[in-house]
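# model the following, please.
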Amino acid sequence: MDGPVSSQKTAKRVTMMDVAKAAGCSQATVSVVLNNVTDIKISAELRARVVEAARSLGYGQKSFLRRAALDELRGGCIGFVVDQLATTSEAVNAIEGARQESWEADVTILVAQTQGRAEYEHRALDRLLRAGVQGIIYMSIFTRRVALDPVFETLPVPLVLLNCYTGDNRFPSVVPDEINGGRQATLALIEKGHHRIGTITGESFMEAAQDRLIGYRKALRKAGIDYDDQLVAQGSWTPTSGYEATQQLLALPERPTAIFCQNDKMAWGCMTALREAGLSVPGDVSVIGYDDEELARHLRPQLTTLDLPHRAMGAWAVRRLDHPPVAGNEPHAPHKVACAFIERASVATPRRLAR
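You can find the predicted model right below:
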């Protein structure tokens, strides 16, 4: 059932990024300080500031239940198998979330990139198992249903799927809650008074694009706003496609007052096209992105967006490895992690309502 966007913030574990923000330094500096790296010179004042920020935020604190959940993995290692590492930041963020979840339990993470090729997966699994891994996390860069190679069916260690799932839900899996993310983005615009809301989608064969569009339509329906195909422009996740799709939306007899871009790169292209058309953001057109990439904080105005929760998903996958198998091989419904709404400066009330 659809419901209003919650005004309550979901409690989340403190990350190095939170500590860096509080201490006024980079995440790399926080890592150096908290990992006691001594061959990099950092002033005593900055070290003290980082330590105090970490202490005040409760970084690294664990309940007894959380410590116990990793006891079986303590002192061992986990295999992390991913199809691509270099093309996007998603895999790096997921691995970082897994590392943050496991480092105090003295768990080592061994990473293998396979490019999705069966022969590379076989080789990676063989070497990881020879290294003594106590569990395998299998990640796809794109959220999708996967058909696993039969070698995964007979692993002697637990397997958790990250950003993917199988058709029979045989294995525990974790994915982003993309439908609700698309719904949140659109509702945020509706709540500001927008009713003519365009959206720029990603490639239509991808589940993320499909689900974010479903969320967009759910929000419109909830608000009693008719869905209009003309307000849906096809993109391909790139800045250029966002630029061209925005030009398409601006050519409509009645242009949108707000545009929900399905990723931050397309939002970048969208904002460029709006500026070249002599329109201001958010004065003339409000813009929302998705993913909360680094560029979202450097656009002007800073981009309102949604966080793609790969760090939280990586942490969940590590915790799930230590759970006992479900009795009777019951299916595992994919665990969905919320995409947090990040409010910045690219959204405002339409001018006709702001007077």
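# switch to C-alpha atoms for all contacts and neighbour counts from now on
Will do.
# regarding this structure, what is its longest helix?
Ranked by residue count and defined by DSSP state H, the top helix of the chain is helix 207-222.
# packing partners for that helix?
Counting contacts by 3 or more C-alpha pairs under 8 Å, 6 or more residues apart in numbering; DSSP states H and E, the secondary-structure elements packed against helix 207-222 are strand 136-145, helix 178-191.
# that helix vs strand 136-145, what angle?
50 degrees (axes from the mean of the first three to the mean of the last three C-alpha atoms, to 10 degrees).
# gap between helix 207-222 and the chain center?
Put simply, helix 207-222 sits 17 Å off its chain's centre (C-alpha atoms, centre = their mean, to the nearest Å).
# ok, Asp322 - contacts?
Under the criterion of C-alpha atoms under 8 Å, 6 or more residues apart in numbering, the contact list for Asp322 reads 69-70, 72-73, 158.
# and if we set it to 7 Å?
69-70, 72 (C-alpha atoms under 7 Å, 6 or more residues apart in numbering).
# where do the strands sit along this structure?
For the chain, strands defined by DSSP state E occupy the ranges 77-82, 108-113, 136-145, 159-165, 173-176, 197-201, 232-234, 258-261, 286-288, 305-306, 335-337, 341-342.
# ok, Leu159 to Ala23 distance?
38 Å (C-alpha to C-alpha, to the nearest Å).
# oh sorry, the question was meant for Asp168
46 Å.
# more neighbours: the two, which one.
Per other C-alpha atoms under 10 Å, whichever of Asp168 and Ala23 has more neighbours is Ala23, with 21 against 12.
# and this one, please, so the two structures can be compared:
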Amino acid sequence: MTDIAKAAGCSQATVSFVLNNTPGIKLSAQTRQRVAEAARALGYRLPAPTRVMPRRSPVTMLDGVIGFMVDQLATSPEAVVAIEGARQASWNAGNVVLVAQTMNDPVMEPRAMEALKAQHISGLIYMTIFTREIVAPEFLHALDMPVVLLNCYTADYAFPAVVPSEIAGGQSATQHLIDHGHRRIATITGEPWMQAAQDRLEGYRRALATADIPFDADLVIEGDWSASAGYAATVRLLQLEQQPTAIFCQNDRTAIGCYEALKEAGLHIPEDISVVGYDDEEIARHLFPPLTTLILPHQAMGQWAIEQLETPAHQAGGRHPITKLECPLVERGSVAAVKGDR
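Next up, the predicted model:
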């Protein structure tokens, strides 16, 4: 919607109203046509005209209200994006999503569960902001309803779980730079205790190994996901006797700091050095040049969770394999062929 809004010369809210045929919104026919034409020009398929949908499918396991528990809601956009994916997937069947933030508090989390149960929920999505293995609270095992884990999983695979395919994402980001002729590729990681940072680094190393590029520990700088860490790490990389020709920043906020350090050093992106981010936050589209990055598939994960809750076979029990959803690469303007290969 952001891309369509830019092309159509209107706000993202206007695009949303047009594409969703929102009732009660007075928009001119010209505005609606301009948005539709911009969407088609960008290769998007417009939704079919709104039609009355049955409240729910005959095979659904859900009945009106779905609970959504998340440990942190306000610290990053991932939870909101996942909730929106769940809402989109559930509304056509007439289901409402109720959200509770728990902060993993051992006292308040069970109370939040009781509050959701009082609303007669028929299924529960349990989410963590940081991708990780969890020990499922006892109340999850005691629920007489389907439960799906989002962005987390348990060692015993007791519940269906969905996480981003982070190793493949790190490999894809690095491979994209290799495909442009880069062989001296640096990476700025997140905090090493986090699984996302570990997996993205593993993907980076796999891409190098596949291309027969030796791993160089000097090109791996530990960060903390922040812009300031990205700036400091980039300064360190530029002090190396042999500077990198490309930098894989393991999130977009790190890339913001990386951009600033490169520009202060008088380097141009991507002519002198290429940069790839990760997460596809809103800011990635507005950097100069726009940042090539990878999408964290939290919206698709929310939709997947609803589909699992609606599957009758879900209640059969047993072990459930972890589902990993692809992190698609979004090519923008921050990557070019290495100098000498153009």
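# where does the TM-score land?
The TM-score (TM-score structural alignment, normalised by the length of structure 2) is 0.91; 334 aligned residues with a C-alpha RMSD of 2.4 Å.
# filter the contacts of Asp322 of structure 1 by whether they're kept in structure 2.
Compared against structure 2 with both residues aligned by TM-score structural alignment, their matches' C-alpha atoms under 7 Å, the contacts of Asp322 of structure 1 retain Glu72.
# so which of the contacts of Asp322 of structure 1 is the closest to Pro334 of structure 1?
Lowest distance from Pro334 of structure 1 to these (C-alpha to C-alpha) belongs to Ala69, with 20.1 Å.
# contacting residues around the closest one?
The neighbours of Ala69 of structure 1, taking C-alpha under 7 Å, 6+ apart as the test, are 319, 322.
# go with 10 Å
63, 105, 318-323 (C-alpha atoms under 10 Å, 6 or more residues apart in numbering).
# if I look at the most centrally placed residue in structure 2, how far off is Ile273 of structure 2?
Geometric centre of structure 2, nearest residue: Leu296, 1.9 Å, by C-alpha atoms, centre = their mean. To Ile273 of structure 2, Leu296 of structure 2 is 24 Å away according to C-alpha to C-alpha.
# do Arg236 of structure 2 as well
Remark: distance between Arg236 of structure 2 and Ile273 of structure 2 (C-alpha to C-alpha) = 15 Å.
# what's the answer for Glu191 of structure 2, then?
Glu191 of structure 2 sits 24 Å away from Ile273 of structure 2, going by C-alpha to C-alpha.
# neighbour-wise, which of these two wins?
More crowded of Glu191 of structure 2 and Ile273, by other C-alpha under 10 Å: Ile273, with 22 against 14.
# wait, the more buried one sits on Ala265?
No: using C-alpha atoms under 10 Å, Ile273 of structure 2 is not in contact with Ala265, being 11.4 Å away.
# quick one on the thing from earlier: let's have the helices and strands packed on helix 207-222 of structure 1 in JSON lines, adding distance to Pro253 of structure 1 and mean neighbour count.
Listed next are these as JSON lines, based on distance: least, C-alpha to C-alpha, whole Å; neighbours: other C-alpha atoms under 10 Å:
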{"stretch": "strand 136-145", "distance to Pro253 of structure 1": "36", "mean neighbour count": "21"}
{"stretch": "helix 178-191", "distance to Pro253 of structure 1": "21", "mean neighbour count": "24"}
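# so can I have TSV of those showing distance to Asn36 of structure 1?
Below are those laid out as TSV (distance: least, C-alpha to C-alpha, whole Å):
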stretch	distance to Asn36 of structure 1
strand 136-145	28
helix 178-191	38
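# of all these, which one is nearest Leu57 of structure 1?
Proximity to Leu57 of structure 1 (C-alpha to C-alpha) singles out helix 178-191 among those, at 26.9 Å.
# how big is the offset of that closest one relative to structure 2?
Superposed on structure 2, helix 178-191 of structure 1 shows a mean distance of 0.3 Å to its aligned residues (mean C-alpha distance after the TM-score superposition for structure 1).
# would you check the span in structure 2 matched by that helix?
Here helix 178-191 of structure 1 aligns to structure 2 at residues 166-179, judged by TM-score structural alignment.
# re earlier: and Ile214 of structure 1, which of the strands of structure 1 is closest to it?
Closest among the strands of structure 1, once you apply C-alpha to C-alpha, is strand 197-201, at 10.9 Å.
# and that closest one, what does it pack onto?
Applying 3 or more C-alpha pairs under 10 Å, 6 or more residues apart in numbering; DSSP states H and E, one finds that strand 197-201 of structure 1 contacts helix 178-191, helix 207-222, strand 232-234, helix 239-250, strand 258-261, helix 264-276, strand 286-288.
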